[in-house]
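Asker: Need coordinates for the following:
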Amino acid sequence: MEPSVKKVATTEDEGGLASATVRRAGAPAPAVRPPRRAATVASRIYRDLRAEIVSLKRKPGDAIAEKQIAETYGVSRTPVREAVLKLADEGLIEIFPQSGTFVSRIPLDALPEAFAIRKALEEATVRYAAARASRSQIAALRANLELQREMQETANYEGFHQADESFHALIAEIAGYPGFWTLIQQTKVQIDRYRLLTLPVRGRIAEVIAEHAAILEAVAANDPAAAIKALDDHLDDLQISVADIRRDYPRYFTAPGDPV
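Answerer: Next up is the predicted model:
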């Protein structure tokens, strides 16, 4: 006797044709998949909010209006809440019950560890890059340095930040370990927020470009030791100015013992 089948659903495919879904008697029901659109929208909201926070378009202390964001994207508050909770896990958003949801201030106590992790990983990439860089790869770094100078001339801080990021990503790619840069990006999110505050400081971009040029020349000379020293000088110089930037933007930072 042929095993019986049960008709469990009738749906329309993309062409509008009705089709029946059948399964054998006693077979387990198919797993229910979560709606893909909700997941996609939540991911997009997360990416957009994260970029706005890191770029300081949403400043430390700014309120996060979930209802307004949901209306902007034409969705319910559920995917917005999902994105907000993920950003809270990263330390970019603070949620205060009965008070509201806000862009977090930059935690001073998190910066030293982030700097140490970044330095350890980038020392490895710049060492490998200096040992194996090709002429075309050096040319790509020089082209990037020219882009940085163009951004400097137009005082395009966001454009300079992106060119700066690309410079360091190129070094990781030349090293043969682009995944290192992915790890660095995950750990330096608070550094990026702080670093963007330094760019308008008179002479700061020129210093960064000079430091990048020193790294580039050491890599071009296939000198790993010099490349590591130039990188360390670059990262240490950024860390030194934390106190000055905190003085200029006191509301953007928080330290242990500060009132909530």
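Asker: going forward, measure contacts between C-alpha atoms and count neighbours the same way
Answerer: Fine.
Asker: In contact with L238, which residues?
Answerer: R195 (CA atoms under 8 Å, 6 or more residues apart in numbering).
Asker: R50 versus P97, what's the distance?
Answerer: 22 Å (CA to CA, to the nearest Å).
Asker: When these two are compared, which one has more neighbours?
Answerer: R50 (21 against 7; other CA atoms under 10 Å).
Asker: what about that one, helix or strand, and which?
Answerer: Counting by DSSP states H and E, the element that carries R50 is helix 36-54.
Asker: quick one: the helix or strand just after that helix to chain centroid distance?
Answerer: Where DSSP H and E defines the elements, the next helix or strand beyond helix 36-54 is helix 66-73. Remark: helix 66-73 is offset 22 Å from the chain centroid, using CA atoms, centre = their mean, to the nearest Å.
Asker: What residues of helix 66-73 count as buried?
Answerer: E66, I69, A70 (16 or more other CA atoms under 10 Å).
Asker: that older thread, so which bits of the helix holding R50 are buried?
Answerer: Buried residues in helix 36-54 (16+ other CA under 10 Å): A38, V41, A42, S43, R44, I45, Y46, L49, R50, I53, V54.
Asker: Alongside the first, I'd like the structure of this one:
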Amino acid sequence: MERQKESDIREAGEGQATPVLKSVRRGRGEVPLSDQAYQILEEKIVTNEFSPGKVLSEGALATQLGMGRTPVREALQRLANEGLVQILPQRGILVSDLTVDDYLKLMEARRPLERLIAELAAVRASQKQNFTISKQASQFRQAQQSGNERLFMKVDHEFNHSLIEAADNNYVSRMVGLLHGQSRRFYFKHHAVTDFSETARLHADLAEAVANRREDNAIVAADRLIDFNVRLANRVLNRR
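Answerer: Below is the predicted model of the structure:
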């Protein structure tokens, strides 16, 4: 059952490069090639298709994605800045590991940032942004009620971007952007030991608080999400 769930979540990130590129490119020239490469490679790392310790080749990735080396190199540098890969001169690109201790320290860094983002988004979100976040809240509820973890993973990625955009602070955006990919990867790797309905509900609570401009509730909801992630790390430790 767990293998089937993981397969369902990973499905969008597998297969040949060309179909994936088509799903990313919404219109000719709209999404830069380096952004397309980043989205595809980040998803493969997060879903463990590229597992920790795997050595990647820039040339092989360019061939797989059907693009030149320059956008792939730019995407890899972005992934390296986020700690998802290590670029080793003359050796290739190593997919980084993330220990439980690393993850707990990551949560220490994320807590104040997520509280601030939730507060700023609740205050600064435009009407259009609020509409998008309200829709994402409904999708989280739908994922919770149907047990659709694949839908949750998709909406969660979009929701992170929506909150950052609504918060409208480039400095905070840069800092938290370095942490989200690592957080998603840890959750995907260990999602079998979590209560999926709880994390979906907590995300919906946060989205609704922001969409309704209740900044105090949004801060509390952000805190509860971090608490959930800390409990996840402790469950992983207790299973060892």
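Asker: TM-score for this pair?
Answerer: For these two chains in superposition, a TM-score of 0.63 is obtained (TM-score structural alignment, normalised by the length of structure 2); 208 aligned residues with a CA RMSD of 3.9 Å.
Asker: thinking again about what came up before, so which of the buried residues of helix 66-73 of structure 1 comes closest to S104 of structure 1?
Answerer: E66 (15.4 Å; CA to CA).
Asker: Return the residues in contact with the closest one.
Answerer: R77, V80, R81.
Asker: Work out the gap between stretch 168-177 of structure 1 and the centre of the chain.
Answerer: Distance, centroid of stretch 168-177 of structure 1 to centroid of chain: 17 Å (CA atoms, centre = their mean).
Asker: ok, and what's touching that stretch?
Answerer: Identification of contacts with stretch 168-177 of structure 1 by CA under 8 Å, 6+ apart yields 122, 125-130, 132-133, 137, 141, 178-181.
Asker: Just among the contacts of E66 of structure 1, which is most surrounded?
Answerer: Highest count within those by other CA under 10 Å belongs to V80, 26 neighbours.
Asker: element containing that residue, please.
Answerer: helix 77-89.
Asker: quick one: that helix to structure 2 mean distance?
Answerer: Here the mean offset of helix 77-89 of structure 1 against structure 2 after fitting is 6.5 Å, by mean CA distance after the TM-score superposition for structure 1.
Asker: Residues touching that helix, excluding its own?
Answerer: By CA under 8 Å, 6+ apart, helix 77-89 of structure 1 touches 38-39, 41-43, 45-46, 50, 66-67, 69-70, 93-95.
Asker: cutoff 7 Å now
Answerer: The contact list for helix 77-89 of structure 1 (CA atoms under 7 Å, 6 or more residues apart in numbering) reads A38, V41, A42, S43, I45, Y46, E66, K67, A70, I93, E94.
Asker: Please apply the same query to stretch 34-41 of structure 2.
Answerer: Taking CA under 7 Å, 6+ apart as the rule, stretch 34-41 of structure 2 contacts L21, V24, P71, V72, E74, A75.
Asker: and if we set it to 8 Å?
Answerer: For stretch 34-41 of structure 2, contacts defined as CA under 8 Å, 6+ apart pick out 13, 20-21, 24-25, 65, 70-72, 74-76, 78-79.
Asker: Include distance to D223 of structure 2 when you put those residues into CSV, please.
Answerer: Shown next, in CSV, are those (distance: CA to CA, whole Å):
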residue, distance to D223 of structure 2
G13, 30
V20, 35
L21, 36
V24, 32
R25, 35
L65, 38
T70, 40
P71, 37
V72, 36
E74, 34
A75, 31
L76, 32
R78, 28
L79, 27
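Asker: and which of those is nearest to E208 of structure 2?
Answerer: V24 (27.5 Å).
Asker: ranges for the strands of structure 2?
Answerer: For structure 2, applying DSSP state E gives strands covering 55-56, 85-88, 92-95.
Asker: Distance to D102 of structure 2 added to those strands, as a markdown table?
Answerer: Below are the strands of structure 2 laid out as a markdown table (distance: least, CA to CA, whole Å):
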| stretch | distance to D102 of structure 2 |
| --- | --- |
| strand 55-56 | 21 |
| strand 85-88 | 15 |
| strand 92-95 | 15 |
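Asker: Rebuild these as a markdown table, extending it with mean neighbour count.
Answerer: Formatted as a markdown table, the strands of structure 2 follow (neighbours: other CA atoms under 10 Å):
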| stretch | mean neighbour count |
| --- | --- |
| strand 55-56 | 18 |
| strand 85-88 | 18 |
| strand 92-95 | 19 |
